[in-house]
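Q: Output the structure for:
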Amino acid sequence: MVTLVDNTNKARPRHPEKANRPDTEVLRKPSWIRVKAPGSKGYGETRKIVKDNDIVTVCEEAGCPNIGECWDKKHATMMIMGEICTRACAFCNVRTGLPTALDPKEPMNVANTVKTLGLKHVVITSVDRDDLADGGAQHFVEVIQAVREVSPSTTIEILTPDFLRKDGALEKVVAAKPDVFNHNLETVPSNYLTVRPGARYFHSIRLLQKVKEIDPTMFTKSGIMVGLGEERNEVLQLMDDLRVANVDFLTIGQYLQPTKKHHKVDRFVTPDEFKAFERIAYTKGFLMVSSSPLTRSSHHAGDDFEKLRKAREAKLG
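A: The predicted structure follows:
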């Protein structure tokens, strides 16, 4: 159980629930996972557009290593419903605490930002909002509708919370017809108690399965991090679980420890191991797989969506 705290005082810690945890060693990153610090002209332009429209991005809040590359191309991932999460996952760098009220202007702010950035494909995610009766489902719907109105040619990928104990929430979001429905498992089930204690592995699997039952034409997607102490056979079993749920697209990336108070990196998985996971995942029937040390849910999402569509067309003949 996570104790929520009032985060209105900016002097308070970003992760109060982790303050008393023992420090863990932050391992030195290997050469294959280092990236250049952001600072290009395109990065600066994207940053200004995001700030001018009062947009929160998961790129910044989660400390994504790909922010320099993506923002240089004006590819920003929107994070709706504020910057404070009601959960306290051991891997995550997003703030934990009591969230603020939903901003009624946010759907149109997101839509205008999508148009200004010229996004052909946008990824929209959110913090967990366990404090809301529907977990924020209606807000997702309003954001999707606003983007459709302002930028009708933009394809929409959503990365949602699990809507745990929020009856009817999933159905509401699927009815809004995003092009891709993504919900990340994050890790193998044996790690849930320590890595993702507020979530339930088989609930997340069932959520993805229900999306397909409601709308068989909707693309579904999920992702995990490796390097959290999982065993190889656990990753392969997770792939099978996702295929039983008829998930189309799997992403696998390296876990990177945000601070010494977060879950430790057990090891850095080699590029060759990521390639092996990719080959196995394709043999299990995924239409699209992205597996590399720097893979993240929204990294190259637009290009990957085009590949996903073509893969389905080829499968259907």
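Q: CA only for contacts and neighbour counts going forward, please
A: Will do.
Q: Is it correct that residue 62 is in contact with residue 94?
A: Yes. Between residue 62 and residue 94 there is a contact at 5.5 Å, judged by CA atoms under 8 Å.
Q: Give me the more crowded residue out of those two.
A: Between residue 62 and residue 94, residue 94 has the larger neighbour count (other CA atoms under 10 Å), namely 21 against 14.
Q: May I have the residues that are in contact with the more buried one?
A: Taking CA atoms under 8 Å, 6 or more residues apart in numbering as the criterion, residue 94 is in contact with 14, 61, 62, 83, 84, 85, 127.
Q: what's the longest strand in this protein?
A: Scanning the chain for the strand with the most residues, using DSSP state E, yields strand 219-226.
Q: Which positions in the longest helix that the chain contains come out as buried?
A: What stands out as the longest helix in the chain, according to DSSP state H, is helix 301-316. Of the residues in helix 301-316, 301, 302, 304, 305, 308, 311 count as buried by neighbour count, 16 or more other CA atoms under 10 Å.
Q: And for stretch 139-158?
A: Under 16+ other CA under 10 Å, the buried positions of stretch 139-158 are 139-148, 150-151, 154-158.
Q: Might you specify the subset of those located within helices?
A: 139, 140, 141, 142, 143, 144, 145, 146, 147, 148, 150.
Q: Chain neighbours aside, what residue packs nearest to the last one?
A: Pointing back at residue 150 there. residue 111 (6.0 Å; CA to CA, 6 or more residues apart in numbering).
Q: what's the neighbour count on that neighbour?
A: Residues lying near residue 111 (other CA under 10 Å) number 22.
Q: Please verify my assumption that it contacts residue 154.
A: No. Taking CA under 8 Å as the definition, residue 111 is not a contact partner of residue 154, at 10.0 Å.
Q: where do the contact lists of those two overlap?
A: What both residue 111 and residue 154 touch, as defined by CA under 8 Å, 6+ apart, is the set 147, 148.
Q: Give me the contacts around stretch 213-220.
A: Contacts of stretch 213-220 from elsewhere in the structure, counted by CA under 8 Å, 6+ apart, are 171, 174, 177-182, 208, 211-212, 246-249.
Q: which helices and strands sit right next to the one helix or strand residue 274 maps to?
A: Residue 274 belongs to helix 271-283 when assigned by DSSP states H and E. Secondary-structure packing of helix 271-283 (3 or more CA pairs under 8 Å, 6 or more residues apart in numbering; DSSP states H and E): strand 288-291.
Q: So what touches the strand it packs on?
A: With CA under 8 Å, 6+ apart, strand 288-291 has contacts from 248-253, 274-275, 277-278, 281-282, 304, 307-308, 311.
Q: Next, the structure of the following sequence, for comparison with the previous one:
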Amino acid sequence: MVVKPDWLRVKAPQWERIGNVKSILQDLSLNTVCEEASCPNIGECFNAGTATFLIMGPACTRACPYCDIDFDKTPRGLDPTEPQRLAEAVRRLRLNHVVITSVNRDDLPDGGAEQFVRCLQAVRQSSPQTTVEVLIPDLCGNWQALTTLLQAQPDVLNHNTETVPRLYRRTRPQGSYERSLELLQRSRELAPWVYTKSGIMVGLGETDAEVRQVMADLRAVDCDILTIGQYLQPSQKHLGVEAFIPPDQFEQWRVAGEALGFLQVVASPLTRSSYHAGEVQRLMQRYPRRRGDGVIA
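A: Next comes the predicted model:
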């Protein structure tokens, strides 16, 4: 058994602030990936008044052995009130930047793209100054659904590659590394103004060379933003941690990623895909793009 090191300790959260955020989420019957996926940063993010909203859930049609989200091959139907409830939460929390993600919905022909669109449009209507990041599944390779989603003009399109190709069969058996890269490449081609983003977990048995190859592959499809974080085992039934990667290795990857041309690399043991996501606003100011350019009608 690999012993968790000191650098993975997190600060005790301020429960008063967490309670306020949880109260709003419960009042509006919303799910967050912070809670459903047992994120270690929930205290920090809730204390800051932010959350990553999990739509079309809480059950997922895939049973990835690293993930703590519940599995259900026949999940509930879509809730038509969800977009407005989410938009109201964004308004109440006064969010400058919001991340909207979802479970995998392989039971839906479009993978849930239309629900993403409805949520994005509702947020834009109620909080027009809020920037919107969508963290999407692979949509089972439905590229028309991806086009529909991009036509709604998110500010950031995030899709995680999660791990290195060699570990896909064990870690992400229903996913495809090549399909994930293609999704990011098509996003760049369809909507070049959208900032593309991806993230991977480490500590599952990958090598340094494999991590660097994933970084190179992501830059080959012109991905803008990369996150790298330590995998933590949610429970004994999930995949075990093969190694705890020291902070200096994350720093080496960050430097290497910037040398490859990523606009932003966030790499640390506690980094998660939407951790400190609001910092993307500074990136958008530094590397401005005009919304809507190049979107295929």
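Q: so the next helix or strand after the longest strand of structure 1 aligns onto which residues of structure 2?
A: Using DSSP H and E, the helix or strand that follows strand 219-226 of structure 1 in sequence is helix 232-244. Alignment note (TM-score structural alignment): helix 232-244 of structure 1 is matched to residues 208-220 of structure 2.
Q: Aligned to residue 197 of structure 2, what sits in structure 1?
A: Per TM-score structural alignment, residue 197 of structure 2 is aligned with residue 221.
Q: Tell me how many other residues crowd its match.
A: By other CA under 10 Å, neighbour count at residue 221 of structure 1 equals 26.
Q: ok, it touching residue 249?
A: Yes. Counting by CA under 8 Å, residue 249 is a contact partner of residue 221 of structure 1 at 4.5 Å.
Q: rewinding a little: which stretch of structure 2 lines up against the helix holding residue 274 of structure 1?
A: By TM-score structural alignment, helix 271-283 of structure 1 lines up with residues 247-259 in structure 2.
Q: compared with structure 1, how much does the matching stretch deviate?
A: With mean CA distance after the TM-score superposition for structure 1, stretch 247-259 of structure 2 departs from structure 1 by a mean of 0.3 Å once superposed.
Q: And that stretch, what's buried?
A: Neighbour counts over stretch 247-259 of structure 2 (16+ other CA under 10 Å) mark 250, 253, 254, 256, 257 as buried.
Q: what does stretch 226-246 of structure 1 give?
A: 226-228, 230, 235, 238-243, 245-246.
Q: residues in contact with that stretch?
A: Under CA under 8 Å, 6+ apart, the answer for stretch 226-246 of structure 1 is 187-188, 190-191, 205-206, 208-209, 212, 220, 252-255, 263-269, 281, 284-286.
Q: What's the separation between the aligned partner of residue 104 of structure 2 in structure 1 and residue 175 of structure 1?
A: Following TM-score structural alignment, the counterpart assigned to residue 104 of structure 2 within structure 1 is residue 128. In this view, residue 128 of structure 1 and residue 175 of structure 1 are 20 Å apart by CA to CA, to the nearest Å.
Q: Same question for residue 66 of structure 1.
A: When residue 66 of structure 1 is compared with residue 175 of structure 1 (using CA to CA), they lie 32 Å apart.
Q: neighbour count winner among those two?
A: residue 66 (19 against 12).
Q: For the more buried one, which residues are in contact?
A: So residue 66 of structure 1 contacts 35, 59, 294, 299 (CA under 8 Å, 6+ apart).
Q: Output these in a markdown table, with secondary structure, neighbour count and distance to residue 46 of structure 1 appended to each entry.
A: Below are the contacts of residue 66 of structure 1 laid out as a markdown table (DSSP: H, G, I helix; E, B strand; the rest coil; neighbours: other CA atoms under 10 Å; distance: CA to CA, whole Å):
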| residue | secondary structure | neighbour count | distance to residue 46 of structure 1 |
| --- | --- | --- | --- |
| 35 | coil | 13 | 19 |
| 59 | helix | 20 | 12 |
| 294 | coil | 20 | 21 |
| 299 | coil | 21 | 16 |
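Q: Dump these into CSV; add distance to residue 42 of structure 1 as well.
A: Formatted as CSV, the contacts of residue 66 of structure 1 follow (distance: CA to CA, whole Å):
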residue, distance to residue 42 of structure 1
35, 17
59, 15
294, 20
299, 17
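Q: of the residues you listed, closest to residue 118 of structure 1?
A: residue 299 (16.8 Å; CA to CA).
Q: Okay, the closest one and residue 137 of structure 1: tell me how far apart.
A: Residue 299 of structure 1 is 24 Å from residue 137 of structure 1, by CA to CA.
Q: before we move on, back to that, just give me the closest of the contacts of strand 288-291 of structure 1 to residue 73 of structure 1.
A: residue 304 (15.3 Å).
Q: Tell me where structure 1 has helices.
A: Going by DSSP H, structure 1 shows helices at 41-52, 58-61, 67-72, 106-117, 137-150, 169-175, 192-195, 201-214, 232-244, 271-283, 301-316.
Q: Check the mean deviation of the second one from structure 2.
A: When structure 2 is superposed, helix 58-61 of structure 1 averages 0.2 Å from its matched positions, counting by mean CA distance after the TM-score superposition for structure 1.
Q: That helix corresponds to what range in structure 2?
A: Against structure 2, helix 58-61 of structure 1 falls on residues 33-36 (TM-score structural alignment).
Q: ok, and what's touching the matching stretch?
A: When contacts are defined by CA under 8 Å, 6+ apart, stretch 33-36 of structure 2 is touched by residues 39, 41, 42, 51, 52, 53, 54, 58, 68, 69, 70, 101.
Q: can we see that at 10 Å?
A: For stretch 33-36 of structure 2, the external contacting residues (CA atoms under 10 Å, 6 or more residues apart in numbering) are 22, 39-43, 45-46, 50-55, 57-59, 67-70, 100-103, 274.
Q: And it, how far out from the chain middle?
A: 12 Å (CA atoms, centre = their mean, to the nearest Å).
Q: Would you confirm that residue 245 of structure 2 contacts residue 232?
A: No. Residue 245 of structure 2 is beyond contact range of residue 232, at 11.1 Å (criterion: CA atoms under 10 Å).
Q: Among those two, which residue is more densely surrounded?
A: Higher neighbour count among residue 245 of structure 2 and residue 232: residue 232, with 26 against 17, using other CA under 10 Å.
Q: residue in structure 2 matching the residue nearest to residue 150 of structure 1?
A: Under TM-score structural alignment, residue 111 of structure 1 pairs with residue 87 in structure 2.
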